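Peer 1: model this:
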Amino acid sequence: MEFKEVVSALSALAQETRLRVFRLLVEAGPEGLPATEIADRLGVRHNLMSTHLTILANAGLTTARREGRRVFHSIEFENTRSLLSFLVEDCCNGCPEKCASLLDEILPASACA
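Peer 2: So this is what the prediction gives:
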């Protein structure tokens, strides 16, 4: 992941509602949640939630799929893994063998794939 992408992702998450949406979608797993349910659970107006979801999607953190009349949003797990990898890339003074399991503990490769 490049610096520009990391800055975009972290900027998207640096807002309380979007961070709450992101955490809710992580909890929901790969099935995701309909936009209306996300808005209702977090007590946010639907039109405002749409804006937040667009910002998260533009940052590469979420993806959307249409099922009938509903739009489901879910975490883009590979991009999330890349973001976390970038953040801990030089962990332990660049000695990955000292902290190799850190990312696997945070988001195992098999989780929600």
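Peer 1: contacts, neighbours, all on C-alpha from now
Peer 2: Noted.
Peer 1: Would you map the strands across this protein?
Peer 2: Taking DSSP state E, the strands of the chain run over residues 33-34, 62-67, 70-75.
Peer 1: As a markdown table, these with distance to residue 99 and mean neighbour count would be great.
Peer 2: Below are those laid out as a markdown table (distance: least, C-alpha to C-alpha, whole Å; neighbours: other C-alpha atoms under 10 Å):
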| stretch | distance to residue 99 | mean neighbour count |
| --- | --- | --- |
| strand 33-34 | 34 | 19 |
| strand 62-67 | 28 | 15 |
| strand 70-75 | 25 | 20 |
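Peer 1: one more, for comparison:
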Amino acid sequence: MENESAIATLGALAQGTRLDVFRTLVRHEPEGLPAGDVARALGVPQNTMSAHLGILARAGLVRAERQGRTIRYRADLDALRALMLFLVTDCCAGNAALCAPLVAALSPCCGKDPA
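Peer 2: Below you'll find the model as predicted:
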């Protein structure tokens, strides 16, 4: 990931509703949610939600999949992974002991034991 991509991605998340939308979609992976469900869950008008989803999509953070008349949105976890790796590349000047707490906090994912 280049600086410009990281800035665009972080910029898309630097607004409260969009951050809430992205976190909601992450919680609903891998099935995603229709835009209307996201809007209702967050108490946001549907036209406003469409604008927020458009910004997140242009930043590469969400993907839209048409299912009949419904558009289902999913968080792009590969984009999230790329952003996180960009942020921690060369973490702590290569001192693994300093990075260990960060790695431990992220593993296993979501606080769930790997099965």
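Peer 1: Columns distance to residue 49 of structure 1 on top of the strands of structure 1, output as TSV?
Peer 2: TSV is the format used below for the strands of structure 1 (distance: least, C-alpha to C-alpha, whole Å):
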stretch	distance to residue 49 of structure 1
strand 33-34	11
strand 62-67	13
strand 70-75	11
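Peer 1: so which of the ones you listed gets nearest residue 98 of structure 1?
Peer 2: For residue 98 of structure 1, the closest of the strands of structure 1 is strand 70-75, at 28.9 Å, according to C-alpha to C-alpha.
Peer 1: and the closest one with strand 62-67, angle?
Peer 2: Put simply, strand 70-75 of structure 1 runs at 150 degrees to strand 62-67, going by axes from the mean of the first three to the mean of the last three C-alpha atoms, to 10 degrees.
Peer 1: Pull the residues that contact strand 70-75 of structure 1.
Peer 2: 22, 25-26, 28-35, 53, 61-66 (C-alpha atoms under 8 Å, 6 or more residues apart in numbering).
Peer 1: switch to 6 Å and redo it
Peer 2: 25, 30, 32-34, 61-65 (C-alpha atoms under 6 Å, 6 or more residues apart in numbering).
Peer 1: Check those and tell me the two furthest apart.
Peer 2: Within the contacts of strand 70-75 of structure 1, 34 and 61 form the most distant pair, 16.0 Å apart (C-alpha to C-alpha).
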